[in-house]
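Visitor: here are the coordinates; sequence isn't available:
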């Protein structure tokens, strides 16, 4: 039965993934076909029936859930909003609201600097749209994250009227509980300790979570559901000590934990623990043996039945992987062994580290060799802190000021955790960055772990291990060995950032930055993208001219990577004050492994006229890049090309009709920001390019051109659907 449930789970996840990848297709006949195959296989008593049922069910659940959202069918509405949750940002709040209007009843979100409260009722005139998504590969998608929370839309509130507070008892309790946590810990702990406690207790965003993630200890905040495990044990212990029988104490403890789960909006780590505890209690009532492996699979299936798009939440997978390590792998490693408590604890931590390793690499792009040591030190301190936190929550209304010594101890413990984190993070040498691999590599790694632990027959284990390893290594070698030279246009907004990947070497052709308030395209897009590709060194950076939208990322890049020579013309020599500079004169040629870059001419004039035009040749194909060169200069360097990087983001001052006729490109690349105030690309330029295939970051996002011996292929990241 456990094997069949596993087949059902894997195929269900695959079915959901298939729907999201091919969202535009009509899956009705596919679902029916797979279901019929499942019935036929079930009749034949084949385990394949669970695979067919899983695929059909996954596609059906994803399709049904996705089509159930109605709000995005409208553009402008007067809506009744009920605030059900809120998150404090640096200078604003993110609100999750229940939207009601005639036939509509679904969750949505909006961002505002107004301080609404949970339970507030609002009448608002709203524009409705999809949340922002990543338009470059490997990066975080806020749109998919919100869908994992059963939210498909965002609201832009143009005007609103507060209608008062909801009469809902549960929302009132939720609001009062958060206020109570603020009251109890806000005035009795230092600010840093208070923010940490709020993150742990309320599952709120913690600004320094990345520091904990880099040490592999972010699970203490929520991922492993450790605080629910401890809370359940804590309440159960108190009830049994108060002479409650186990049969009564357990459901009371579970009920209180379920209510706590509601108060913090049921993060996946909490759901996982609560479902497993519920299944275990049912097994106890019906006198069935406890099967934690089966309960783990059932818990995952239940969550996916309720919300198939939970697969887009890293917390969902990491939480269940932690459960896999705790409930399945760890017991197998210590069963029948007379280990000391210390050795068991070390095996427990080691199991967590090993099982989570590749998925942490997949989601975060790095792993810290100090992670085991950090967990060894911090987890016991955190566990003690949690017991004190829960004790203070229960006892503060009774004892109040008499608990000051415990607040002092708690403050010391939390500061110790944070200080140890800061100290260990200072050893950058132990933090290893990895290129972004396929999620399939991570699952393959899990299968290997399972085979090693599951099969007691060493020959069988070695055979399976060897077979899978040969397959995956062969696949990786073939894939990497045939990697073509590629020219990539990042979508950074109103700026230019182009990457040339050449046989393991990386070059940049302009590296602009778009920044405002607390946002930086370099920090949010360029750096994560380059790190996800495994970049350690940038061999050379070609700068067209010194405008910020063409070279503004240089400082941040130099702090993160081994930055090679900066190449530009004599009119951009200011770059030489801070970087190793190479002047490129007219006719100069730079040679890479599989490409050449030639400076066509040096123009003098204003800052745009100073732009250095380059002719890049890859396998005989020609790319012309020009920075912001005006059209009167463009025509002087016109020649027959294959690909044109349109000058000045498509400004009307560039890319004349005559220039296009002289160069006759097959492809035009435009890098411009959405809804930019300059009106780029201009209608005039688009008209001049009307017979040429245009790839524009505004509509296509990231674009990659792969060059082969006699051809090239272009891939755009944005496909025009919800998921891409």
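Guide: That came in fine, so what should we check first? Predicted model, so just to flag it, every value in this text is computed and none were measured. Numbers count the residues shown, from 1 in each chain.
Visitor: CA only for contacts and neighbour counts going forward, please
Guide: Will do.
Visitor: and the residue nearest to residue 642 when sequence neighbours are not counted, what does it touch?
Guide: Nearest residue to residue 642, sequence neighbours excluded (CA to CA, 6 or more residues apart in numbering): residue 665, at 4.6 Å. Residues in contact with residue 665 (CA atoms under 8 Å, 6 or more residues apart in numbering) are 640-644, 692.
Visitor: Go again with 7 Å.
Guide: Residue 665 makes contact with 641-644 under the criterion CA atoms under 7 Å, 6 or more residues apart in numbering.
Visitor: can you put the residues you listed in JSON lines and add secondary structure?
Guide: Shown next, in JSON lines, are the contacts of residue 665 (DSSP: H, G, I helix; E, B strand; the rest coil):
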{"residue": "641", "secondary structure": "coil"}
{"residue": "642", "secondary structure": "coil"}
{"residue": "643", "secondary structure": "strand"}
{"residue": "644", "secondary structure": "strand"}
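Visitor: filter these to the buried ones?
Guide: 641-644 (16 or more other CA atoms under 10 Å).
Visitor: Use this one as the comparison:
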């Protein structure tokens, strides 16, 4: 079988093999079906070749032992860290000290723990580092030696504007680097699903080629101008920090020039895919790799089809949902409208290296930021949830069915109807659950509990947690809520205003739809199968913890008690007023501190389940082993966010089930 025009079969098989190994065993199903398809087409050679290469694709990730002294070159950086390329591999080094690209450094470092993903909305740092071929994370103690080296990136930086905002956009457009000054704009671009227009990619390669070709054509013959343009672009592409989309676009451009008579576009793309996966199988977790390669694959497939732009846009939706769990209804029109603007924008940034264009660039950036603010202010986001693999499979079945039908010049009504039905079903499934969930969200050292009623009758938070080092609302709570399809919070109940219970409240109100905040005793509330009461002790204590609002929650016949940071004195006052309380599930007071959860209180409650919101290796030593022992003596099932991550107690058909990492 000739390799030319068949390389796509190899690439698809390689990706399926890697997906089985690194993503989920469910990919065995499409892998088996695809192998049957290849056998029917008598493409057994494809299976044989990939089978021989399989040990390379599924090789284990190699662990390294590092000393406290490391030596390497800076290959990427931002305001909080740099990437150092060493003999062992790339290392992420946390530092706020400023360096230059290609600086050779000898550093004294200490190891830093890599954050593992616990919940759906979490950023998976472990896979992110592996997908970028970064083998470990360190924190810089001091610089032992620093030697600068020439790089084109540094030449560019020297010619960048002194204006901070213009400089940030120059960094993003010309070097693919993002600093703190552009962070908020970049987050908005991501939420609007237009960030691909600003990340260095194939569009920018085309613009740059046209600029260089027109300039060189003034002095040289066209074929010489073509060679020189591509040579200069190659020097640029491989002289700036590694950018997977940019390199893909450039290598495709060169491949078309050199091999267009022997290989088609799909073959060239397949070679690049196989090369990337051979180098680093974890690249399938790199969102730039997935987005750039898959969207370009769809562009190639649909280049002769009417309505190509719509099909390509639809193809990106599951990827966008995996990133944001929401869609912007104007994103397609916004992308189309912005494309000519970006061409002008990028062209001006290229010329800004040689010409004084600050005034014009300032105007354009101001116009663009205003457009972002206006679009975001329209509240045009539809929160769905993160899609399941089953949904993604059905979605792309519809897309490819449309493409096949179009190629055969047949009606696409059936796959379009199925696609519409699928999206409607997914929307309903995301929002309207048939069960009630109580989820203690892992916010580290703090409390934050979500109560989600069935059929979108209501969503309530009891406390919000808080972290002085980073914005807990935008980094944890909101991504988690969106990942499970929640677009609003009907009420936030604040037990008391300690930072670890309420610190994220202001940011949550600013960045999410919060209808009401309740921080004082309130009247009994009932909604569907849920009743919420506030218990009071009729005392005012000197300790703010003992003044915590106490929430008594009933779901069907199951009783919850949320005591905030109530201490022993407050517990005693509660027992004196209410006597014996019927409690099935207890949110353990003060994160399991020994100053709460007295023997008398726990003996009176006898909870079947004890929930503890606590940070891993926290400096307070929470939860106390004395409290844990008391809970175990009562026969309570103990759930802890430091060990279980976010956990959920699901109520359905008058029963409840515990869902966590272990189960």
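Guide: Perfect, I can see it now. Since we're looking at a predicted model, the values are computed, not measured.
Visitor: coming back round to it: residue 407 of structure 1: which of the contacts of residue 665 of structure 1 is nearest?
Guide: Nearest to residue 407 of structure 1, judged by CA to CA, of the contacts of residue 665 of structure 1 is residue 644 at 64.7 Å.
Visitor: Which position in structure 2 pairs with that closest one?
Guide: Taking TM-score structural alignment, the alignment pairs residue 644 of structure 1 with residue 586 from structure 2.
Visitor: quick one: that match from residue 439 of structure 2, how far?
Guide: 13 Å (CA to CA, to the nearest Å).
Visitor: ok, now residue 632 of structure 2?
Guide: 22 Å.
Visitor: more crowded one of these two?
Guide: Taking neighbours as other CA atoms under 10 Å, residue 632 of structure 2 and residue 439 compare with residue 439 leading, 21 against 13.
Visitor: pretty sure that one is in a helix, no?
Guide: No. Using three-state DSSP, the assignment for residue 439 of structure 2 is strand, not a helix.
Visitor: Alignment lookup: it to structure 1.
Guide: Correspondence of residue 439 of structure 2 to structure 1, assessed by TM-score structural alignment: residue 488.
Visitor: which residues touch residue 493 of structure 2?
Guide: Taking CA under 7 Å, 6+ apart as the test, what residue 493 of structure 2 contacts is 461-463, 517-519.
Visitor: same thing but 6 Å
Guide: 462-463, 518-519 (CA atoms under 6 Å, 6 or more residues apart in numbering).
Visitor: most neighbours, which of those residues?
Guide: residue 463 (26 neighbours).
Visitor: rewinding a little: so which of the contacts of residue 493 of structure 2 belong to helices?
Guide: Among those, DSSP state H puts none in helices.
Visitor: re the thing from before, identify the residues contacting the match of residue 439 of structure 2.
Guide: By CA under 6 Å, 6+ apart, residue 488 of structure 1 lies in contact with 498-499, 703-704.
Visitor: run the last query once more with 7 Å
Guide: 498-500, 703-705.
Visitor: nearest to residue 450 of structure 1, of those?
Guide: Of all these, residue 450 of structure 1 sits closest to residue 704, with 37.3 Å by CA to CA.
Visitor: ok, the closest one - how many residues close by?
Guide: For residue 704 of structure 1, the count of nearby residues is 19 (other CA under 10 Å).
Visitor: same thing with residue 208 of structure 1?
Guide: 13.
Visitor: can you check residue 187 of structure 2 too?
Guide: Per other CA under 10 Å, the neighbour tally for residue 187 of structure 2 reads 12.
Visitor: List the contacts of residue 599 of structure 2.
Guide: Residues in contact with residue 599 of structure 2 (CA under 7 Å, 6+ apart) are residue 630.
Visitor: Please, which helix or strand holds the corresponding residue of structure 1 for residue 208 of structure 2?
Guide: Under the alignment (TM-score structural alignment), residue 208 of structure 2 pairs with residue 231 of structure 1. Per DSSP states H and E: residue 231 of structure 1 is located in helix 226-241.
Visitor: go on, residue 271 of structure 2?
Guide: Residue-wise, residue 271 of structure 2 maps onto helix 265-279 under DSSP H and E.
Visitor: The next helix or strand after that helix: how far from the chain's middle?
Guide: Scanning forward in sequence from helix 265-279 of structure 2 by DSSP H and E, the next helix or strand is helix 287-301. Centroid displacement of helix 287-301 of structure 2 relative to its chain, using CA atoms, centre = their mean, to the nearest Å, is 18 Å.
Visitor: Also stretch 571-586 of structure 2?
Guide: For stretch 571-586 of structure 2 - counting by CA atoms, centre = their mean - the centre lies 42 Å from the chain centre.
Visitor: Give me the contacts around that stretch.
Guide: Contact with stretch 571-586 of structure 2 is made by 537, 558-562, 601, 604-605, 607-611, as judged by CA under 7 Å, 6+ apart.
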